[in-house]
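Trainee: attaching a predicted model along with its sequence, questions to come.
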Amino acid sequence: MTLTARRSGGLLAAMLCAMTVQPIAQTMVVPILPSLAGEFAVSASDVSWVMTANLLAAAVLTPILGRLGDLHGRRRLLLLSLLGTVAGSVLAVSTHSFALLLVARALHGIGGGVLPLAFGVIRAELPPERAARGMAMVSTSMGIGSGLGVVAAGLLMEWWDYRAVFWLLLVLGLLAAAAVALSVPADRGTDREGGGTSPLAAVTLAVWLCALLVAVSQGNGWGWTGTRVLGLLSVAAVVCALWLRVESRTRHPLIDLRMLARPTVALTNLAATLTGFGMYGAYIVMTSFAQVPQEYGFGFSATVLIAGLMLLPNSAGNLAAGTLAAALIARRGPRTPLVLGGLLGAAAMAFLTVRHGSAVDLYLAGGVFGLGTGLAFAAIPVYVNSAVPPGQTAVANGTNAVLRTIGAAAGSAVTGAVLAGDTVAGTASPTLHAYQAAFMITAAGFLAAAAVPFAIRSRPVPVHEEIS
């Protein structure tokens, strides 16, 4: 049963509030990594685990929390996800141990469960005519939150120390949890035949995802042909095969492999992976390019704060994408915004390959790139939800989010390797040729994502035709 228009407006506002917290938690630490390295007396390579710990926890827990929400009720799992962010922030502001800081960042990763759970709530609770717009807005809020997180952290570091960043995240987490508690009705789950979950499936999923993401995230620092990276990739392959075997034989799988094998779901997951590759690769190369000293003949000598501010057009593009995507989906279905999103992302990165002499070029490309990723990510859940029953909404979108994370880690690693492989003589700064190559690689990722929807033959069910 759906809610009245007034109550559904409050619910959607709560979902947007909750969804914005998670990307802010991911990106807010980027400007403060040097400060954290100094505060905790660790190396630059060690402090990168502040990002990696969050990435690993989010990747592992997102599909698990989505599945548990389908089984036992999404409201309580939403609150658990947000309280993980709160607990992590409390620990981060109070600890003087780097090990405990990593635990705090892992607790922040519990917030990754908000995305699939929010989609499940929207599909189940919002009036059908508002569901498409709601999903589009929640999807695009990820990009908005990512940009705002970097800017907010840069501003806070101008006046206070790194703890101010975690204090802000603590407040945002509490506000989001309160909004969910007040606006989201209690539910008992929708997967009535799902039974329980397999602990072995959860453990093997966690092991192979962690091994894969650590290898990809640390490959540039450890060496891609080194023993540690190759060993982790081997572990990931073996345990993934074991996980597939466990899931295919258990009566109540954590992730239904038959669902993943459906062409619409599989191809949409591929599009999400490629879009994640392009998006995070673009973030890396654009912010790095802005900070290159102008004495090298390119770049803008931007501080971390200014580089973050240069991403604001990206957030503005994401914001505009929410309304545009909902209109396009209602009139033409999800294929148009997904294709258009990839094309816009590719165009923005290709533009920077040839035009990068002015900050205006970066602002323009950022706005177009943000509009493109916003359109793509708004269309993706519509495709996924059209191919799965309501009882699998959260876990299906959670799995999609994990594959997006894998794509993001790969995009960051590949662009990082390209930039590190060609540097200005006597410095660690990448050359202009390296940046141009990185721009083209991210453009290729977006272009590949734009091609995928043409292989999806089934007609997605419009959101207003679904039975909530």
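Mentor: Here it is on my side, so go on. Residues are numbered from 1 along each chain as shown.

Trainee: contacts, neighbours, all on C-alpha from now
Mentor: Fine.

Trainee: wait, what's in contact with the residue nearest the centre of the chain?
Mentor: Among the residues of the chain, the one closest to the centroid is residue 405, at 5.8 Å (CA atoms, centre = their mean). Residue 405 is in contact with 55, 59, 273, 276, counting by CA atoms under 8 Å, 6 or more residues apart in numbering.

Trainee: tell me which two of the residues you listed sit farthest apart.
Mentor: For those, with distances taken as CA to CA, the pair at the greatest spread is 55 and 273 (15.0 Å).

Trainee: circling back to that earlier point, secondary structure element for the residue nearest to the centre of the chain?
Mentor: Under the criterion of DSSP states H and E, residue 405 resides in helix 393-420.

Trainee: buried set for that helix?
Mentor: By neighbour count with 16 or more other CA atoms under 10 Å, helix 393-420 contains the buried residues 393-420.

Trainee: any of the contacts of residue 405 buried? List them.
Mentor: For the contacts of residue 405, buried by 16+ other CA under 10 Å: 55, 59, 273, 276.

Trainee: next up, a second structure to put side by side with the first:
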Amino acid sequence: MTPMSPSPSVGHAPRADTDGRWTPRLVLLLIALAWPTQLLAAGGILGANATAGVAQAFHTTQVVWFGLTLTLVSTLLTPFAIKLGDLYGKKRVMLAMTALGALGEALAALAGSFWLVLAGRAIAGFYGPFGALSFAAVRDTFPPRLVGQASGIMGSSVGLVALGSPFLAGWLIDNWGYRGALWFLAAATAAAFVLVALLVPETPRYAFDAGFDWLGGLVLGGGLTAVVYAVGQGQSWGWSAPRTLGWLGAGAVALVAFLFVERSRAHPILDLHVLRRRPVALALTAGGLAQTVAFTMPGLAILLALYPHIPGVSAGLGWTAHHNAVVSVSWNAVMFGTGLLVSRYLRHYDARRIWCAGLAVMAVGYTLVGFFHSTELQLIVTSCVANVGAGIVVAGAPALVVGVVSREEQGLGSGMLNMLVSLFGAILTAGAYAVLAADSTVVEGTAFYLDTGYSWIFWLGALVTLAALILSLIIPPLRDPAEEDAPPGPPRS
């Protein structure tokens, strides 16, 4: 392990292979970072498929907490994970996170009561901020010329996860119920621990003071968590209900208070001076909005696929989960392939232009999905167009952040992007359900959605993507990490 030094200029993780070529060591390093990062996406798909089994096993009407508990804990802890990574090195923090994640999923799988399941999921939530550190670790451990390409491959591999996870979920749950999905997550997270421990070198420390801003972290994490919780519950409580408004108000007050708290802290948990820079603010906001659409829309499309087709009552396609998995292979393969292709060219072309092109294609794609989604062929063609753009977005977002922050600020940038994706994701999901509810039919207490509602949730995704594109057009030229991170040359004579 590389010894820590009191200066960020030394004590760096080994960065061999500086000629910018891929080597077996770098391939293994990328796998060690990509596996646990994309396990977060796989966990979301497996968890969504396990939810019905949990509800039936414990006869609970509060099954929403099965997923929400993990999300809330992850949101609360993200600011602390960013700071701890800078203080103690990202590898140590990632190891602690994966160990707790495996422990939590195992506890949930063994639980004999619903509340113990929730306790396990809360512990598993410690693993949630992993992505805030893994993309930053790429900047620390890869040769500068490969940072953009490696980040792009890591981001685009979510398409590969989306290809296999629905089939994996069906096999696990059909054979072993919801516990099978949880045991798989526990084992896969334990494997992630081994990969990180054996293949990821220690990363440099960028914060060397002894102070830790616990108050700022609690105020920021608590504020974000309150907003996410209110948005997640707003549809069931009612958007004008006192509980919803109370949680939203408390979250807003906490976030405003955070701005004042950080001004007085000697060692703030987030450097607000970095976030006040226009390129950083634009890149994080645009990246958060675009990735939210890329990650959230496919999940919402599952509603269209799986809800029954009842003329005049429900405009779903009435597919089985297995049939949906088979059909969705097409657009998920497009997303993965596009991401891989784009990641190869990020180092040769202006990443900002590639990013904007991806946003334009994704906006056009989801506009088309809104108009044409009533048959398999229509949904395949329009979704493939949308996922060409989504592949560019998930591959390009890490390069966008790399291009506006310094190496020392990479953890902060990646962490803030993660927090914004969580926040925007909760808001977009709640907004989509509100749109669906406005055009629904209730039969024996169950809401069925009509076609206008499905069209508008895809058009909503297109509008959010368009907003991200407008912001992206005014982002100034990006930095090249290959130039910024390269070691200084010999002095001139």
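Mentor: Ah, there it is. Bear in mind that the values here come from a model prediction, so they are computed numbers and not experimental data.

Trainee: now the TM-score, please.
Mentor: The TM-score (TM-score structural alignment, normalised by the length of structure 1) is 0.93; 464 aligned residues with a CA RMSD of 2.0 Å.

Trainee: so the helix holding residue 405 of structure 1 matches what in structure 2?
Mentor: Counting by TM-score structural alignment, helix 393-420 of structure 1 falls onto residues 410-437 of structure 2.

Trainee: how close does the matching stretch sit to structure 1?
Mentor: By mean CA distance after the TM-score superposition for structure 1, the fitted stretch 410-437 of structure 2 averages 0.9 Å away from its aligned residues in structure 1.

Trainee: follow-up on the earlier one: and the buried ones among the contacts of residue 405 of structure 1, which of them are in helices?
Mentor: Using DSSP state H, 55, 59, 273, 276 are the members of those that sit in helices.

Trainee: ok, the residue mapped onto residue 221 of structure 2 from structure 1 to residue 243 of structure 1 distance?
Mentor: In structure 1, the residue matched to residue 221 of structure 2 (TM-score structural alignment) is residue 206. Computed as CA to CA, to the nearest Å, the residue 206 of structure 1 to residue 243 of structure 1 distance reads 10 Å.

Trainee: which residue ranges form the strands in the stretch 101-250 of structure 1?
Mentor: With DSSP state E, counting those that start in this stretch, there are no strands along the stretch 101-250 of structure 1.

Trainee: how about the helices in the stretch 101-250 of structure 1?
Mentor: Remark: helices assigned in the stretch 101-250 of structure 1 by DSSP state H, counting those that start in this stretch are 114-125, 128-159, 163-183, 199-222, 227-249.

Trainee: should've said the stretch 301-450 of structure 2
Mentor: Assigned by DSSP H, counting those that start in this stretch, the stretch 301-450 of structure 2 shows helices spanning 321-345, 351-371, 376-402, 410-438.

Trainee: residue 204 of structure 2 versus the residue mapped onto residue 73 of structure 1 from structure 2, what's the distance?
Mentor: Aligning on TM-score structural alignment places residue 73 of structure 1 opposite residue 89 in structure 2. Distance, residue 89 of structure 2 to residue 204 of structure 2, using CA to CA: 6 Å.

Trainee: skipping adjacent residues, who's closest to the match of residue 221 of structure 2 in space?
Mentor: Closest residue to residue 206 of structure 1 apart from its sequence neighbours, by CA to CA, 6 or more residues apart in numbering: residue 60 at 5.3 Å.

Trainee: now for the one you found, how many residues are close by?
Mentor: 25 (other CA atoms under 10 Å).

Trainee: that one against residue 203, yeah?
Mentor: No. At 9.4 Å, residue 60 of structure 1 does not count as touching residue 203 under the criterion of CA atoms under 8 Å.
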